[in-house]
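> below is the sequence, then the predicted model.
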Amino acid sequence: MKKIIVAAFILFSISTTVVAQDPNFYIFLSFGQSNMEGYAKIEAQDTVNVDPRFKVLEAVDCPAIGREKGKWYTAVPPLCRCRTGLTPVDYFGRTLLANLPANVKIGVINVSVGGCKIELFDKSNYQTYIAAAPNWMLGMLKEYDGNPYGRLVEMAKLAQKDGVIKGILLHQGESNTGDTTWPAKVSMVYKNLLGDLQLNAQNVPLLAGEVVHAEQGGVCAGMNTIINQLPAVIPTAHVISSKGCTDSPDNLHFNAEGYREFGKRYAETMLTLLGYKLSK
């Protein structure tokens, strides 16, 4: 009798977990350095008419804006840390919602650190990188308890209780300019994420954006040649062109309009992978 009761309890627990996970709640992880973190100033147009179906899972505590780590909020920027700016993730989510069925919700998690190399997200060797990190980066790292990769996985596991991870967004490379081993390093991070979150690469593509393009005078534009090698190393990777995305005077970061366009391009690629077309 006891065995029957225990078996019934286990079945009930499993069914409860399945019901709790909404298959129409699409989750996207994002990580990288300053262009993914959000460098451009948030403008008035970016804070209004945000669809409540677009959610952000806060990855750090932000008492100044009334947000707590590990809780969902309507995705009004900032979407990374408490004082970061506009990011491609903003208009990635908005564009997805404008082109997906009305019953679909979008959730994003953004764990990014301005100025970092991809090595910061190497779960086996990040401590070595942090030991030599510049002083100006330490405050950002502290907000993630010194382990951005670990925080991304922690938040992703929370999100998996509510929805289904559908993709991973990356924008990083400026600090690795000229590093021909970058694609292999990204591949390792991607594989680690898939393994730690029990995901299948075929169901969770990697979308990686180019840095500021040569036509915009990008100071790191040479890195785009290396970024475009990513699909040869990761079959489920897709590179998002930055050509024509307007940038700031430093020719390193995109400006607000550039982020809006870039986010739409990430979304257009993701929509195609999901079986939809960009119509709005």
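Thanks, I have it.

> when you work out contacts or count neighbours from here on, use the C-alpha atoms and nothing else.
OK.

> now the strands for the stretch 1-150 of the chain?
Secondary structure of the stretch 1-150 of the chain by DSSP state E, counting those that start in this stretch: the strands cover 25-32, 54-57, 72-74, 105-112.

> nearest to residue 245, of these?
Residue 245 lies closest, by C-alpha to C-alpha, to one member of the strands of the stretch 1-150 of the chain: strand 25-32, at 18.1 Å.

> so how far is that closest one off the chain centroid?
Put simply, strand 25-32 sits 4 Å off its chain's centre (C-alpha atoms, centre = their mean, to the nearest Å).

> what does stretch 158-175 give?
On C-alpha atoms, centre = their mean, the centre of stretch 158-175 falls 4 Å from that of its chain.

> residues in contact with that stretch?
17, 20-36, 57, 70, 115-118, 182, 203-211, 220, 223, 227, 252, 270 (C-alpha atoms under 8 Å, 6 or more residues apart in numbering).

> what does stretch 119-129 give?
Contacts for stretch 119-129 (C-alpha under 8 Å, 6+ apart): 130, 147-150, 185, 188-189, 192.

> try it again at 7 Å.
Outside stretch 119-129, the residues that touch it by C-alpha atoms under 7 Å, 6 or more residues apart in numbering are 148-149, 189.

> out of those residues, which is nearest to residue 259?
Using C-alpha to C-alpha, residue 148 is the member of the contacts of stretch 119-129 that lies nearest residue 259, at 22.7 Å.

> what's the distance between that closest one and residue 5?
Plainly put, residue 148 is 42 Å away from residue 5 if you go by C-alpha to C-alpha, to the nearest Å.

> so for these two, which residue has more residues nearby?
Between residue 148 and residue 5, residue 148 has the larger neighbour count (other C-alpha atoms under 10 Å), namely 25 against 10.

> try this one next to it:
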Amino acid sequence: MTHSFLMIGQSNMAGRGFLKDVPSIHDEKIKMLRNGRWQMMAEPINFDRSTSGISLAATFASSWRLFHNQEDDIALIPCADGGTSLEDWSVEGPLFQNAVSQAKAAQKISNLSGILWHQGESDSYGQKHQLYKEKLSLIIETLRKELNAPDIPLIIGGLGDFLRDGIYGQYFNEYNEVNAALIQFAEDHDHTYFVSAEGLTANPDNIHFDAISQRKFGIRYFRAFEQKNHILGRLPDEDQIIEMINNRPLTKNEKHELLQFQLAMGAIEVEEFQSQLAKLA
């Protein structure tokens, strides 16, 4: 069975963590939706911009793999788009309609098991937080209705405490109010769970979570999904779970996929590729 998860929101859901800062994750049982088909996950998963990088999705999926049936696949449906506000996610707009279309396509080939949401930076100024819960309610209620999934779990994450210190800090001066709205939204709605960004750190821009924080955030998202409860702070075993994920031995198929990537990127020569391939035979 394949269990799929819809990823929606803005850039911190799409992921902007630097690829070079963390070990890559390869797992043939983790898929991502491309052109209506499942492909083996490769980061960046949510390629919405040329700046896309590490997101929370890989460790969310890897944590799921650690603690669930090893025979099942987990699959990611990337639909987040950087810099977008709740207005951009209005139910009449192209982002929402695309997310519905992609999720419906996934429902034909998987069990749609959850929705991962991270958004709010673009609504952290100009008193936009006052209508945040109302607008988000319409988006989520319509999404669940369109997907015929009224009880599907929704995991929503908090904004980082570093936002006011960033290069565009003046546009995030109401991020605390948005966080409060997100927490209240989760409290007020069934099957909805809030995940704290406590202690998570940023790229030098102080806008986007850095790669290691995205790895930790994904584990928190998974724990909220697994326990069907809010995660209101750091988890004591985040580092241990990341280590378990990083140290998992690669399968033959995963090694083959990695070799193909290295060859395509010019990291190894054809002779080395053929030599390593022969060792896998």
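Now that the structure is in, tell me what you want to look at. Remember, predicted model here, so these are calculated numbers, not experimental data.

> before we move on, the earlier item: and the buried ones among the contacts of stretch 158-175 of structure 1, selectable in ChimeraX?
This is how ChimeraX selects the buried members of these, with burial counted by 16 or more other C-alpha atoms under 10 Å:
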select :25,26,27,28,29,30,31,32,33,34,35,36,57,70,115,116,117,118,182,204,205,206,207,208,209,210,211,220,223,227,252,270
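
> and residue 198 of structure 2, that's in a strand?
No - read with DSSP: H, G, I helix; E, B strand; the rest coil, residue 198 of structure 2 is coil and lies in no strand.

> residues in contact with the equivalent of it over in structure 1?
Mapped onto structure 1 by TM-score structural alignment, residue 198 of structure 2 lines up with residue 243. Residues counted as contacts of residue 243 of structure 1 (C-alpha under 7 Å, 6+ apart) are residue 213.

> among the contacts of stretch 158-175 of structure 1, which ones are in helices?
17, 20, 34-36, 182, 223, 227, 270 (DSSP state H).

> what's the closest of those to residue 10 of structure 1?
Nearest to residue 10 of structure 1 out of these is residue 17 (C-alpha to C-alpha; 10.7 Å).

> which non-adjacent residue is nearest the closest one?
In this structure, residue 17 of structure 1 finds its nearest non-sequential neighbour in residue 161, 7.5 Å apart by C-alpha to C-alpha, 6 or more residues apart in numbering.

> distance of the equivalent of that neighbour over in structure 2 relative to residue 1 of structure 2?
Applying TM-score structural alignment, one finds that residue 161 of structure 1 aligns to residue 108 in structure 2. Going from residue 108 of structure 2 to residue 1 of structure 2 by C-alpha to C-alpha gives 12 Å.

> which residues touch residue 104 of structure 2?
residue 147.

> separation between it and residue 4 of structure 2?
The gap separating residue 104 of structure 2 from residue 4 of structure 2 is 11 Å, by C-alpha to C-alpha.

> check residue 75 of structure 2 too.
Separation of residue 75 of structure 2 from residue 4 of structure 2 (C-alpha to C-alpha): 4 Å.

> residue 27 of structure 2 too?
Relative to residue 4 of structure 2, and taking C-alpha to C-alpha, residue 27 of structure 2 is found at 15 Å.

> also residue 186 of structure 2?
Distance, residue 186 of structure 2 to residue 4 of structure 2, using C-alpha to C-alpha: 22 Å.

> cool, and residue 129 of structure 2?
30 Å.

> now do the helices in the stretch 151-281 of structure 2.
Per DSSP state H, counting those that start in this stretch, the stretch 151-281 of structure 2 carries helices over the ranges 175-188, 211-227, 238-246, 252-264, 270-280.

> residue in structure 2 paired with residue 18 of structure 1?
Aligned partner of residue 18 of structure 1 by TM-score structural alignment: none.

> measure how buried residue 18 of structure 1 is and give me the count.
By the measure other C-alpha under 10 Å, the count of residues near residue 18 of structure 1 is 13.

> how near is the equivalent of residue 105 of structure 1 over in structure 2 to residue 207 of structure 2?
Under the alignment defined by TM-score structural alignment, residue 105 of structure 1 corresponds to residue 73 in structure 2. Distance from residue 73 of structure 2 to residue 207 of structure 2, counting by C-alpha to C-alpha: 33 Å.

> please apply the same query to residue 18 of structure 2.
Remark: distance between residue 18 of structure 2 and residue 207 of structure 2 (C-alpha to C-alpha) = 13 Å.

> and what of residue 153 of structure 2?
Distance, residue 153 of structure 2 to residue 207 of structure 2, by C-alpha to C-alpha: 27 Å.

> go on, residue 177 of structure 2?
Noted for residue 177 of structure 2: a distance of 17 Å to residue 207 of structure 2, by C-alpha to C-alpha.

> same check, this time on residue 276 of structure 2
Counting by C-alpha to C-alpha, the gap from residue 276 of structure 2 to residue 207 of structure 2 is 41 Å.

> now swap in residue 92 of structure 2 and tell me
Residue 92 of structure 2 sits 28 Å away from residue 207 of structure 2, going by C-alpha to C-alpha.

> and for residue 246 of structure 2?
For residue 246 of structure 2 relative to residue 207 of structure 2 (C-alpha to C-alpha), the value is 26 Å.

> residue 34 of structure 1 against residue 114, yeah?
Yes - with contacts counted by C-alpha atoms under 7 Å, residue 34 of structure 1 reaches residue 114, the gap being 3.8 Å.

> excluding chain neighbours, what is closest to residue 52 of structure 1?
Leaving aside its sequence neighbours, residue 52 of structure 1 sits nearest to residue 74 (C-alpha to C-alpha, 6+ apart; 5.3 Å).
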